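**Q** pasted the sequence and its predicted model underneath.
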Amino acid sequence: MKSHSDFFHGADTTWQKVAIVRRSLMFISIFLIECITVYWFANNLSPSFPLLLQTLIVVPFAILLFWLQLGFFTAIAGLWVSFRRGRFRILPSQDSPISPLDTQNTTAILLPIYNEDVAYVYAGLKSMYQSLKDQNALDYFEFYILSDSDDVSIRLQEGATWLSLCDELDAHGKIHYRQRKHRKKKKSGNVMDFCRRWGKRHPYMIVLDADSLMSGTTLQRLVSVMEQNPKVALIQSPLYTSGVSTLFSRYFQFLNRLYGPVFFAGLHWWWLGESQYWGHNVIIRTQAFMDHCDLPRLERGGHLDGDILSHDFVEAALLNRAGWETWLAFNLENSIERPPPTLTDAMKRDRRWCQGNLQHWHIIWSRGITHMQRFLMLGGILSYATSAVWLVWLLVLSYSAVVYPDTPVIPNTEGTLALTLLSIALLFFYKLFGLFEAFKDHAIKNFGGWINASLGITAESIISILITPVKMLYYTRFIIEILAG
């Protein structure tokens, strides 16, 4: 019987060839629908509209249609993956055996923190430590609390709580605490500082966030899979949310848990060994990271200069450029983060992410970046820029309705009905895919059964309809503020 490593790496270039086929299939499908729909749309605009107005109607429509199709086909791919036991899963199954781990070279578990809720951070660390202890796996791991906090009272609390926790758990020598005096390059600099100090001691590092939680089994499984795949530098866990009970966070958790499995599987289907890195809940080969991921400051003479904020996307691209593989373990369980409690908190976070993603415009053109990673960084930009495109489109349509009140944008024809049905499919069918996936995996009971899950989808859809225009305005404002400096 083949080992996991033989099973996965039977041929060095197999996944690369399959990736070309899969991506070609998906993007040709998107291209064909795009061409047919945009051609029909453009040819059915009122001839009384001037050319400039027609262009301002058609171009945003084409961009938005492409973006919706990308999500739709990703969900279809995820549904396909759920029916098949594919050869290209970095983790064959959640129940695959964990191989014996190396006790001489421990894996570092990093908690980079910056003025966080100390009690919450240490409670999460304690939970993970206890989970590993219960499974007799503590010998394989060491914890590092990497503090960049600049609030003196918080730093004092961090140090005192660390000592107290080490005493409580008898964990002196297993849980380390470091304060950095100068917060150079923010989180990416914090992790790289760890690498310079202690990286040689640990072949792998599991990078967490202040609100991350992972079970002992999940931590061990990540190390086991990494050891069996020597060409892999990074394995990203899927991110599921839990831990907050506000209305917004419950809404966020519902869509994350119901639709997440389909989208994670779909992303894996066309990413394969060129996965993105989402900043935390990830295992990284330490030496590869040290060799290729010491990021410079951007100095292009514009408003996007400075530290690279969305460093994780860039680090994955640099690892791929160096010949390493990066994978999404889409079927891994018990990888948790805390959702933002309110829409305001979510927008504060998105403001940072928006600036970081816009910075990628400079990095996309760097020499040696793979075409896949260029596209993924462009996708990160579009995740915010499409809001501005949508707003412009709505304003243009409003202008046409005022200036040409007796002229509909599109006449009422059979094609109009087809366009309406296509829009409904692109906007809502993924919800049915998520519901079907939950039923197939016997997870529907976690949502209270079919009826409660269906009611939940209805409520989530209503909230999304209300929130999406608000996010559109926020994202457009972010882009204007960032580009204006």
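**A** Perfect, thanks for sending it. It should be emphasised that the depicted structure is a prediction, and the values quoted were computed from it without experimental measurement. Numbers count the residues shown, from 1 in each chain.
**Q** C-alpha from now on. contacts and neighbour counts both.
**A** Will do.
**Q** all strands of the stretch 251-400 of the chain, in order?
**A** With DSSP state E, counting those that start in this stretch as the criterion, the stretch 251-400 of the chain has strands at 282-285, 325-328, 335-337.
**Q** of all the ones you listed, which one comes closest to residue 272?
**A** Closest to residue 272 of the strands of the stretch 251-400 of the chain, according to C-alpha to C-alpha: strand 325-328, at 6.1 Å.
**Q** what is the closest one packed up against?
**A** The elements that strand 325-328 packs onto, with contact taken as 3 or more C-alpha pairs under 8 Å, 6 or more residues apart in numbering; DSSP states H and E, are strand 232-236, helix 247-271, helix 311-321.
**Q** now tell me what touches that strand from outside.
**A** Strand 325-328 has contacts (C-alpha atoms under 8 Å, 6 or more residues apart in numbering) with 90, 231-238, 264, 268, 271-276, 316, 319-320.
**Q** chain center to it: distance?
**A** Relative to the chain's own centre, strand 325-328 is displaced by 13 Å; criterion: C-alpha atoms, centre = their mean, to the nearest Å.
**Q** then stretch 183-200?
**A** Between the centre of stretch 183-200 and the centre of its host chain there is 22 Å, according to C-alpha atoms, centre = their mean.
**Q** hmm, who's touching it?
**A** Contact with stretch 183-200 is made by 110, 112, 146, 148, 180, 286-287, 290, 294-295, 297, 307-308, 311, as judged by C-alpha under 8 Å, 6+ apart.
**Q** where along the stretch 51-200 of the chain do the helices fall?
**A** Per DSSP state H, counting those that start in this stretch, the stretch 51-200 of the chain carries helices over the ranges 51-83, 118-134, 152-169, 186-198.
**Q** isn't residue 235 up against residue 222?
**A** Yes: with contacts counted by C-alpha atoms under 8 Å, residue 235 reaches residue 222, the gap being 7.5 Å.
**Q** now do the shared contacts for those two.
**A** When contacts are counted by C-alpha under 8 Å, 6+ apart, residue 235 and residue 222 are jointly contacted by residue 283.
**Q** here's the one I want to compare it with:
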Amino acid sequence: MLARKRSGNWRRVATFRRLLLTLFVVGQTLVACYFLLWVLPYHGGTLVELGLLVLFALLYMWIAVGFWTALFGFVLRLVGGDRHSLLKRHAGAGLEATPLARTAIIMPVYHEPVRWTLSGLKAVYQDLERSGHLDQFEFHILSDSRDPDVWLEEQATWYRLCRELGAEGRMFYRRRRVNLNFKSGNVADFLRRWGRRYRYTVVLDADSLLGADTIVRMVQLMEHEPNVGILQTAPSIINGESLFARVQQFSNRLYSTLFATGLAAIQMGDAAFWGHNAIIRVKPFMEHCGLRKLRGFGLFRGPIMSHDFVEAAYMGRAGYEVWLEPGLGSSFEESPPTLSDELSRDNRWSRGNLQHLWILLFGRRLRLAHRMALLNGVMAYMASPLWLAFLILTTVEAVQMTVASIDYFPEGQGLFPLWPEWRPEWALGLALTTLSLLFIPKFLAILDAVIHGTARQFGGVLRLLVSVLTEIVISVLLAPVRMMAHSRYVVGALLNLSLTWAGQNRTRETTWRDAFLTQFPGMIVAAGWSAFAWSLDPMFFLWSLPVAVPLILAAPTSVLLSRVGPGQALRRWGMLVIPEERVPPQVLEDAREARRNGSEDSVLSAVEAAVVRPRLNRLHQALARNVRRSRRAELLAPLVACCGSEGPASLSRSELSQLFRDRQSLAELHQLAWRAPPDSFWGQRITSLGRNR
């Protein structure tokens, strides 16, 4: 009864807030469209101008939603926070005294930097151990890695962590042999096998860190709110080293405070799930959030790649609530270190988000708020081709007004001619008001930091202001580059072009060669467009520069932003600094310490170590299967002989995987290696191992 009463209360509040947001966004968009009509020469009297009006309305509405969300967040923080949030409901000693339920902490991985990734998991484990709540938690590393050099290193690192932490029977490793349905399939496989052991599961990404206090608080909130199916934190980006990563880290940490607060207040119990740094109630998730394959065509057929928003929608459809709680701190993730890496990630994400169109249109009994969240995910990438189309139509309009003779009857014969009118001052005013929607939230974030006393943690008011201006300049330079890349990704996704799914780079800088190969098409298009604009009309040329110049400079911008040196120089000057760099949380310190002190075997690859080192060989045997009992026995014997005589380079990745999944093959390879002559491949590897002891 109490749960139903609370649900009714927040739903009434949410409805009022969403109607208020809709009123502001739609009203502001209508006013902007009215001004645009009077800016256009024929006032919407041609098909080109009607197209411009429609595209402008969609893009302006998209920007306005973000503006008003940030403004809502600013106002709520000004009055002390949202009193309807979960943390506000359960503040006090009663929450802290709540007993914990059995919870799994899972980390799905796929071809990630092994030592770096598992050092983060080690830090989470140590933080929970210090908190005194470790007994209620178990850790699971869920691997989908296919490369033997990666998954053998994962197994070895997991074993070493268990010994270091005394985590035997508490930290587990499982690698799927059949990689189906991406990350969602990985999590689903875990839940089918072991989900009934736990009431909750906390989902981490490979680059996630969660403090023990946050994990414990999430479990306690879930215990007090039995109707909540998913509780999502708002992760902050950390560990930025390159200039690009530091800009992303700074903007996320400063601006997301307002945006996350506003978004949580509008969505309330109909929030989105971001796939990581969240806690899930296992039973309803298993019962209601299974993802069927899409039954459409092309991109809209097959497994759902971007699963998180859909799972939140299914949880809501089943009557459970999904909450975003920005007040839960100590939630961290990492940013791609370069623009190229971010765009590669966006290429994957765009396909998954565009699949949401099918669910948005044909999903049954989904709540309106979750449909809007799916639309928001689609627009995150569709906004770029819409912007590009707007630029194309603007160019067509400029050509018609400059080259072609004036048409006083643009839509056929009529009683009265339509006189074209130019109002440059209105156009300038409309452009400035549109830009203000993008930039005002950034300065509101500065004001928020000053009001709440956190500006000092960002380096002081003056450094904070200069950091924001630096971030604005870099964002302006990157916006057209992202527009071109996202437009290409959207077209490729809709045409269902193939895509390779790979792990993320977290350390490498961008070379000049890679930058020019990636950005050269956009640079050529921008230079050609700008030259055409100059030949057409000098004013149109000046109008094109804010888009053309960043595209022409895309390659050097990409290289510069990938460099660690400029990013660290700004950090020394107190620029682009975040509070967690001045006073790092303990879990972050533990992760950095583990990554600094972790030992890497530079002498042997993971495959070679699995064969040569006796302890590792026994470990991998224990995790392998007796494949020889099956029909594959005839295939494995010649592979063992080949690898034993010529080394692993003589076999393909698939053949090596078959060998190292078989217990008997591992034992035979170990014996062959240690019996090999000193001048053979394995003899040389053993000799080099002895020299480096």
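**A** Alright, I've got the coordinates. Bear in mind the structure is a predicted one, so any value in this text is a computation, not a measurement.
**Q** quickly note the distance from the residue lying farthest from the centre of structure 1 to residue 46 of structure 1.
**A** Going by C-alpha atoms, centre = their mean, the residue of structure 1 most distant from its centre is residue 406, 45.3 Å out. Separation of residue 406 of structure 1 from residue 46 of structure 1 (C-alpha to C-alpha, to the nearest Å) stands at 11 Å.
**Q** check the gap between residue 62 of structure 2 and residue 30 of structure 2 for me.
**A** Using C-alpha to C-alpha, residue 62 of structure 2 is found at 13 Å from residue 30 of structure 2.
**Q** these two: who's more crowded?
**A** In this view residue 62 of structure 2 and residue 30 are compared by other C-alpha atoms under 10 Å, and residue 62 has more residues nearby, 17 against 14.
**Q** how about the more buried one, what's its match in structure 1?
**A** If you follow residue 62 of structure 2 across to structure 1 using TM-score structural alignment, you land on residue 67.
**Q** now that match: how far from residue 236 of structure 1?
**A** Between residue 67 of structure 1 and residue 236 of structure 1 the computed distance is 24 Å (C-alpha to C-alpha).
**Q** what's the answer for residue 351 of structure 1, then?
**A** In this structure, residue 351 of structure 1 and residue 236 of structure 1 are separated by 23 Å, where distance is defined by C-alpha to C-alpha.
**Q** then residue 94 of structure 1?
**A** Summarising the geometry, the distance separating residue 94 of structure 1 from residue 236 of structure 1, computed by C-alpha to C-alpha, is 15 Å.
**Q** so which of these two has more stuff around it?
**A** A side-by-side neighbour count of residue 94 of structure 1 and residue 236, using other C-alpha under 10 Å, places residue 236 first with 24 against 13.
**Q** close enough to count as contact, that one and residue 281?
**A** Yes: counting by C-alpha under 8 Å, residue 281 is a contact partner of residue 236 of structure 1 at 6.7 Å.
**Q** now do the contacts for residue 56 of structure 1.
**A** 393, 396.
**Q** what does it correspond to in structure 2?
**A** Pairing criterion TM-score structural alignment: the partner of residue 56 of structure 1 within structure 2 is identified as residue 51.
**Q** nearest spatial neighbour of the aligned residue in structure 1 for residue 359 of structure 2, chain-adjacent residues omitted?
**A** Alignment of residue 359 of structure 2 against structure 1 is given by TM-score structural alignment, with residue 363 as its counterpart. The spatial neighbour of residue 363 of structure 1 that comes closest, neighbours along the chain excluded (C-alpha to C-alpha, 6 or more residues apart in numbering), is residue 314 at 7.8 Å.
**Q** contacting residues around stretch 386-396 of structure 1?
**A** Counting by C-alpha under 8 Å, 6+ apart, the neighbours of stretch 386-396 of structure 1 from elsewhere in the structure are 53, 56-57, 60-61, 63-64, 67, 471-473, 475-476.
**Q** count of neighbours near residue 188 of structure 2?
**A** The local packing count at residue 188 of structure 2 equals 18, with neighbours defined by other C-alpha under 10 Å.
**Q** which position in structure 1 aligns with it?
**A** Counting by TM-score structural alignment, the partner of residue 188 of structure 2 is residue 192.
**Q** now do that match against residue 292 of structure 1, distance only.
**A** 11 Å.
**Q** identify the contacts common to those two.
**A** Shared contacts of residue 192 of structure 1 and residue 292, defined by C-alpha under 8 Å, 6+ apart, are not found at any residue.
**Q** re the thing from before, which of residue 235 and residue 222 of structure 1 has more neighbours?
**A** More neighbours surround residue 235 than the other of residue 235 of structure 1 and residue 222, with 28 against 24 (other C-alpha under 10 Å).
**Q** aligned to that one, what sits in structure 2?
**A** Using TM-score structural alignment as the criterion, residue 235 of structure 1 maps onto residue 231 of structure 2.
**Q** in contact with that match, which residues?
**A** Listed by C-alpha under 8 Å, 6+ apart, the contact set of residue 231 of structure 2 reads 218, 222, 273, 278, 279, 280, 322, 323, 324, 325.
**Q** now it: how far from residue 270 of structure 2?
**A** Note on residue 231 of structure 2: its distance to residue 270 of structure 2, by C-alpha to C-alpha, is 11 Å.
**Q** before we move on, what about residue 685 of structure 2?
**A** From residue 685 of structure 2 to residue 270 of structure 2 the distance is 58 Å (C-alpha to C-alpha).
**Q** between these two, which is the more surrounded one?
**A** Relative neighbour count places residue 270 above the other of residue 685 of structure 2 and residue 270, with 24 against 20, counting by other C-alpha under 10 Å.
**Q** so what corresponds to the more buried one in structure 1?
**A** When structure 1 is aligned by TM-score structural alignment, the residue opposite residue 270 of structure 2 is residue 274.
**Q** just give the nearest non-adjacent residue to its match, would you?
**A** The spatial neighbour of residue 274 of structure 1 that comes closest, neighbours along the chain excluded (C-alpha to C-alpha, 6+ apart), is residue 326 at 5.2 Å.
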